[in-house]
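Colleague: Got a predicted model here, sequence first, then my questions.
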Amino acid sequence: MPPAPRILIVGPSWVGDMVMAQSLFLALKQRHPHCAIDVLAPAWTLPLLQRMPEVARGVAMPLGHGQFGFGARRQLGLELRGRYDWAIVLPNSWKSALTPFFAKIPKRTGYVGELRYGLLNDARKLDKAKLPKTVQRFVALGLEPDAALPPECPVPRLRVPAEGVAAVRAKFNVPLPGGEGTEKVLALCPGAEYGPAKRWPAAYFAKLARNKMAQGWSVWLFGSGKDQAVAEEIAAAAPGCVGFAGRTDLAEAVDLLSLADAAVSNDSGLMHVAAALEKPLVAIYGSSDPGFTPPLNAQARIVRLGLECSPCFKRDCPLGHTRCLTDISPEQVSAQLDALLPPAP
């Protein structure tokens, strides 16, 4: 029996893509139960990897998003020599394949991408017709080149440590939802890093929040520091919301989200986190395509109008109206959310 492979995954930089990459990690563990999986990724994603039991170690990439850093990538590769048998490069950029090349990892798998034939020795051509979803493209790289496509994709499942939950409860002074005398919690994720064409209007989130609070729910607002302004706008229009946007790091956001009873989110990284936490989820799509990056959760409901002009995949609406989002009413989203939840006693 061949020894269990030591695998280095060059991971993506986006939160949602990293969540979807867990399907690859799970698939590798199914095929090679004793393999060791390390993931090379931006330092801020490491807490997310710590919530994936399949990952042995996260290796911090010493460069920011978009930085080329040839020398740093080469130096890291030299430091990693002799540690791995197989590298799988998920990003399609030329620079992302440099570190495994300089590490002299014997098998280096990835899509051809930016003409990476010299850097990858297991370069695959991407068949977008057979692999329409990002998660399928990731998982396929863990299979043999002649494997039947599309592959079966294990569903991401984040595991939140009890000590993490206890820490965020103490830090932010929140009770454990679902306990006696406490309210159910609706998590709202109104941000989207990519741009305005993926963001449902703040006023609509606020109306949804007011309706749920009137039903006795607590509403928590999540997001990064970049989402703090929109979260504050929602909180001002829906007094009583608890704002966590800009107040948490990624690990704290994951642990707090694990306490929610349901979530409503734009197509964003936190949407994929909520899905991987197995939360009843309503995902709102505007300029993006749920056929490409859907929430990987059987409980998720997708709200999308499917206008002739969408998906355009633009950061800003090229027609200037963003009807793909503004024509989705709070009542539509509320109805989808109610359909996911058990009936009130």
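Modeller: All right, it came through fine.

Colleague: rest of the way, CA atoms for contacts and neighbours
Modeller: Noted.

Colleague: Can you name every helix or strand that the strand of greatest length in the chain contacts?
Modeller: For the chain, the strand with the greatest residue count under DSSP state E is strand 36-42. Strand 36-42 sits against strand 6-10, strand 57-61, with contacts defined as 3 or more C-alpha pairs under 8 Å, 6 or more residues apart in numbering; DSSP states H and E.

Colleague: Next up, a structure to set beside the first:
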Amino acid sequence: MNSPAGRPIRPRILVLAPNWLGDAVMTSRSLDVLDAALGGDFAIHLAVNRAWLDLYRDDPRLEGIIPVERPGRHDGIGGLFRLGRDLSRHGFGAVLIGPPSLRAAMIGRLAGIPVRVGYRTDGRGSLLTHGLAFPGRGASHFSEQMVVLAATLAGALGRALPEGESSGRRSPLLPGCLGVPCDPGPGPAVWAFGPGATYGAAKTWPLEQAAAFIEAAVMKRGVRLVLLGDAAAGRHSPALARTSGVPWSKTWGPEPGVVDLLGRTTLPEAVGVLRRCEAYVGNDSGLMHLAGALGVATVGIFGSSDPRWTSPLGPWTSALAAEGFPCRPCFRKTCNQDVFCLETVTAAVVLAEVESLIRRRAEGSEAP
């Protein structure tokens, strides 16, 4: 069968992306694997939360991208069936189900997709045609766990991975990511700092250490430090400004100081800012993953989460975690211990790690 343009109509496969920003970024490596194994003969489509569409809008690996409206028309029980109907119209032959939830597997079943690949989590094994045992959080990197699903889907379609493509480690990680150009104007180098973490306080670097890092970056390194994050992260601004004692503004200027953009950027605007940054420091969060994937020298700070599972990807990235705490990684939203592990991760250690990554990038050597 041929398309109106005279090209053969290729069978369609779907990748249902995870819901969180960071997980959506880490999905990119699985697309590399699918593109290597299936590209050219199969049309790869991605269903992703509308908020993250711009990560993949111009991605050359994708034939199409489908917005998932959550919040919106795909919320709730009714939304579950609506999304299933929406996807069923595309005639997908196979789906990689990224989210680990029962709901996500139900979507694939409701869409009538015959080959459904995913991990057997949340009691959903019977809804998968190719269900894999979940190796566990931190048993391998999240991106590698997604790559395993991609390889399984390719195998289910009778395709083997080309030699050297087993890890999906192509570069850049986000070849179709759209950003709004940012012009910080003349002045010293720009670094970015993300003080928030949507998941909870147990993933958030404490105020004293964060303020000390801000002071060191501005006063010792002489950089312009832009704060990035959503509106919820903006609650940190007053205390950070008061404790750090450095020049603080909401607009770009030519002198060292903080440029506070918390809650004031869209995703494409944040991408544009990050592309002008020499370095990024932040908690284990979506912005951390985005910065690393864009090639920024990125230091992720890990409290309750596990860097073996969700460390930032990219050529110049590093993950710092507290040592000597048998309770971590606990994956809790709030700490229930007498001493919070992230209180022991000092500004000096983080600053030294940033400087090391910047040197490595200047030398052309990737982080270990």
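Modeller: Alright, I've got the coordinates. Predicted model, so just to flag it, every value in this text is computed and none were measured.

Colleague: Quickly compare the helices and strands packed on strand 36-42 of structure 1 and say which is most buried.
Modeller: Greatest average neighbour count among these goes to strand 6-10 (a mean of 22), per mean count of other C-alpha atoms under 10 Å.

Colleague: counterpart of stretch 247-263 of structure 1 in structure 2, which residues?
Modeller: Mapping stretch 247-263 of structure 1 onto structure 2 (TM-score structural alignment) gives residues 264-280.

Colleague: hmm, back to that, mean shift between the helix or strand following the longest strand of structure 1 and structure 2?
Modeller: Sequence-wise, the next helix or strand downstream of strand 36-42 of structure 1 (DSSP states H and E) is helix 46-49. Average distance, helix 46-49 of structure 1 versus aligned residues of structure 2 after superposition (mean C-alpha distance after the TM-score superposition for structure 1): 1.9 Å.

Colleague: Pull out the buried positions in helix 46-49 of structure 1.
Modeller: Within helix 46-49 of structure 1, the residues that count as buried by 16 or more other C-alpha atoms under 10 Å are Leu46, Leu48, Leu49.

Colleague: wait, the last one sits on Val55?
Modeller: Yes. Using C-alpha atoms under 8 Å as the test, Leu49 of structure 1 is close enough to Val55 to be in contact (6.6 Å).

Colleague: list residues touching both of those two?
Modeller: Val39 (C-alpha atoms under 8 Å, 6 or more residues apart in numbering).

Colleague: burial measure for the aligned partner of Asp35 of structure 2 in structure 1, as a count.
Modeller: Under the alignment defined by TM-score structural alignment, Asp35 of structure 2 corresponds to Lys29 in structure 1. When neighbours are counted by other C-alpha atoms under 10 Å, Lys29 of structure 1 registers 16.

Colleague: And the host helix or strand of Lys29 of structure 1 against structure 2, how far off on average?
Modeller: For Lys29 of structure 1, the host element (DSSP H and E) is helix 15-31. On superposition with structure 2, the mean distance recorded for helix 15-31 of structure 1 (mean C-alpha distance after the TM-score superposition for structure 1) is 0.7 Å.

Colleague: Who are the packing partners of that helix?
Modeller: helix 134-140, helix 269-276.

Colleague: most packed of those helices?
Modeller: Ranked by mean neighbour count under mean count of other C-alpha under 10 Å, those are led by helix 269-276, which reaches a mean of 27.

Colleague: next one: that helix to chain centre, how far?
Modeller: 5 Å (C-alpha atoms, centre = their mean, to the nearest Å).

Colleague: Can you show me the strands along the stretch 101-250 of structure 2?
Modeller: Using DSSP state E, counting those that start in this stretch, the strands of the stretch 101-250 of structure 2 run over residues 115-119, 130-132, 190-194, 224-227, 248-249.

Colleague: can you list the ones you listed in a markdown table and add distance to Ser101 of structure 2 and mean neighbour count?
Modeller: As requested, the strands of the stretch 101-250 of structure 2 are exported to a markdown table (distance: least, C-alpha to C-alpha, whole Å; neighbours: other C-alpha atoms under 10 Å):
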| stretch | distance to Ser101 of structure 2 | mean neighbour count |
| --- | --- | --- |
| strand 115-119 | 9 | 25 |
| strand 130-132 | 13 | 17 |
| strand 190-194 | 28 | 25 |
| strand 224-227 | 33 | 26 |
| strand 248-249 | 42 | 16 |
